[in-house]
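>>> Okay, structure incoming, though there's no sequence with it:
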């Protein structure tokens, strides 16, 4: 338990540094963009290569992956059902709402929490793969079909996951692990050094976004935002917990890992997708902000109960 709390304190401290730097105007939104792009396109893929290349593949394609997929399916399914039958959202808005309900912040918060709180950055891989291979392609395909202005070929739609830097880094790391290939020091050491930037860069950028980013406003019914946050922070981790503990029989460490990861807040790139397709923008913005703020006590409670 002490190690888990220490991990949260470590992460929180770096986020506060980002907020302080933004408050003092040392860093601004441009700095946030640079840090985020550096982490997303360079440092995170390097981190995934070095971490997954020395990870037993069976630990990734295991019950943890089943629990991750199950939790996503439960949260996404419950949102789609209510959105279409009760809230009467159209198809594009339903996609953004579904992302908001089930798409966890695996990059900006998932990697740091897996690395510092759970003690193994590779634990984020099952959820990351679930989102990059299953949830995101399905959702973006619906958006491409229903509202994209330009024609999207099926080849381009199906190849979308392979153009994601995190996906590429993860696949390369998995291939190295599968074939038991050890990178020579001249390759591994620079990758490890660059990968070491990923977590602090993400957290500082995240702190900047909390200080300077958009605040939730009016425009979306509170009950709809509240329902999304309920699914994201309560139902999804609860589904992961029940699957991990009772259906899959994971050990306590495995149960803690899948539950904590499922309880991560809505990913910020949901807001990016909403802006790109010009649909559900306010819904995504409010869901990201509210779930991020409320995820802190939720994650602490889960750690206290399960660690």
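Here it is on my side, so go on. Since the model is a prediction, treat every value here as computed from it, not as a measurement.
>>> contacts and neighbour counts: CA atoms only from here.
Noted.
>>> these two touch, right, residue 196 and residue 42?
No. Taking Cα atoms under 8 Å as the definition, residue 196 is not a contact partner of residue 42, at 10.8 Å.
>>> more crowded one of those two?
Neighbour totals were compared for residue 196 and residue 42, and residue 42 leads with 19 against 16 (other Cα atoms under 10 Å).
>>> which residues does residue 279 contact?
92-93, 96 (Cα atoms under 8 Å, 6 or more residues apart in numbering).
>>> hmm, 10 Å instead?
Residues near residue 279 by Cα atoms under 10 Å, 6 or more residues apart in numbering: 90-96, 143, 147, 271, 273.
>>> go on, residue 143?
By Cα under 10 Å, 6+ apart, residue 143 lies in contact with 91-96, 137, 273-274, 277, 279.
>>> State the distance from it to residue 217.
Distance, residue 143 to residue 217, by Cα to Cα, to the nearest Å: 25 Å.
>>> helices or strands up against the helix or strand containing residue 257?
According to DSSP states H and E, residue 257 maps onto helix 252-262. Packing contacts for helix 252-262, counted by 3 or more Cα pairs under 10 Å, 6 or more residues apart in numbering; DSSP states H and E, involve helix 63-82, helix 125-130, helix 236-242, helix 281-306.
>>> Below is an additional structure, to be compared with the one above:
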């Protein structure tokens, strides 16, 4: 894809995101409203979109095991690099290391990847296998470390706290919608057209609303580039440059992934750090300031680099 074509593809993304920033900066819409828009997208619109698309998808094509294996291997290498980097930086506390792994390896699917993929490819279905891997593997590892290192919080011992956290992560609307779509697809359950049309109608709003919410949040908080620490810059560089480059090398050269799937995986890896990082940091009282800064700044860097990635990996 040429540079001009890449920019044309991103015009809707920039319009929705930039509109949120502008309205928040001019105080036309209060930045605090970003939470309501984000909750609508995360809890309702994106699940509706994913359910309808997964239900109607060819699951054999959607679950390309070579591509998924390549992405899992890429994530494992990236996790190791972040852990070694954190230790070399002098960080020893397991929860602090786990938070940095999440910052450098996990991707913002609901608020960022879904709208970008809908705009560029016309579908966000390829994100689904990575979403499940991220929730069912990466997030559970982070939750386990956080819960086991959390002293005196909540009723019961570490095992019961961990079980509650795992259960909560697996019953989020995103995961439930994806699993329901798979189940109904495999069982060939016939759903009335009115149900699918309703899910499509709501799902079509996911992309602009999610980007608008992100823009509102950014417009309200600002950037503060001057106070960016070297550690923050390193994590953002890993997330926005190192991880997608690693995906390109590992998936393409080692696993032989080619064509559309290689483009999908590199672009997914290039998505910013998820907003859940800040939620985890607040819940477990570790690296709150670092997480907020990385989430916001990686989002801006990802938008700036998207034309480059599109021009590089999309035919």
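In hand now; what should we look at? Nothing here was measured: the structure is a model prediction, and the numbers come from that model.
>>> TM-score of the superposition?
Scored by TM-score structural alignment, normalised by the length of the first structure, the superposition of the two chains gives a TM-score of 0.92; 306 aligned residues with a Cα RMSD of 2.0 Å.
>>> Show me what residue 266 of the first structure aligns to in the second structure.
Under the alignment defined by TM-score structural alignment, residue 266 of the first structure corresponds to residue 273 in the second structure.
>>> SS state for that match?
Here residue 273 of the second structure takes the coil state, with states given by DSSP: H, G, I helix; E, B strand; the rest coil.
>>> Please name the residues that touch it.
Applying Cα under 10 Å, 6+ apart, we find residue 273 of the second structure in contact with 102-109, 112, 235-236, 239-240, 291, 294-299, 302.
>>> Over to residue 105 of the second structure?
Contacts for residue 105 of the second structure (Cα under 10 Å, 6+ apart) come out as 74-79, 82, 134, 138, 235, 238-240, 242-244, 269-274.
>>> How about residue 196 of the second structure?
Going by Cα under 10 Å, 6+ apart, residue 196 of the second structure touches 48-49, 51-53, 55-56.
>>> of these, buried ones?
With burial judged by 16 or more other Cα atoms under 10 Å, the buried subset of the contacts of residue 196 of the second structure is 48-49, 51-53, 55.
>>> which residues of the first structure does stretch 123-141 of the second structure align to?
With TM-score structural alignment as the criterion, stretch 123-141 of the second structure aligns to 120-138.
>>> What of stretch 192-212 of the second structure?
The alignment of stretch 192-212 of the second structure onto the first structure (TM-score structural alignment) spans residues 184-204.
>>> what's the spacing between the most centrally placed residue in the second structure and residue 148 of the second structure?
Geometric centre of the second structure, nearest residue: residue 108, 1.7 Å, by Cα atoms, centre = their mean. Residue 108 of the second structure is 25 Å from residue 148 of the second structure, where distance means Cα to Cα.
>>> re the thing from before, in TSV, list the helices and strands packed on helix 252-262 of the first structure along with distance to residue 10 of the first structure.
As requested, these are arranged in TSV below (distance: least, Cα to Cα, whole Å):
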stretch	distance to residue 10 of the first structure
helix 63-82	25
helix 125-130	22
helix 236-242	23
helix 281-306	13
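>>> Can you list the buried residues in stretch 80-89 of the first structure?
Here stretch 80-89 of the first structure shows 80, 83, 89 as buried, counting by 16+ other Cα under 10 Å.
>>> Looking at those, which one is closest to residue 169 of the first structure?
Distance to residue 169 of the first structure, by Cα to Cα, is smallest for residue 80 among the buried residues of stretch 80-89 of the first structure, at 31.2 Å.
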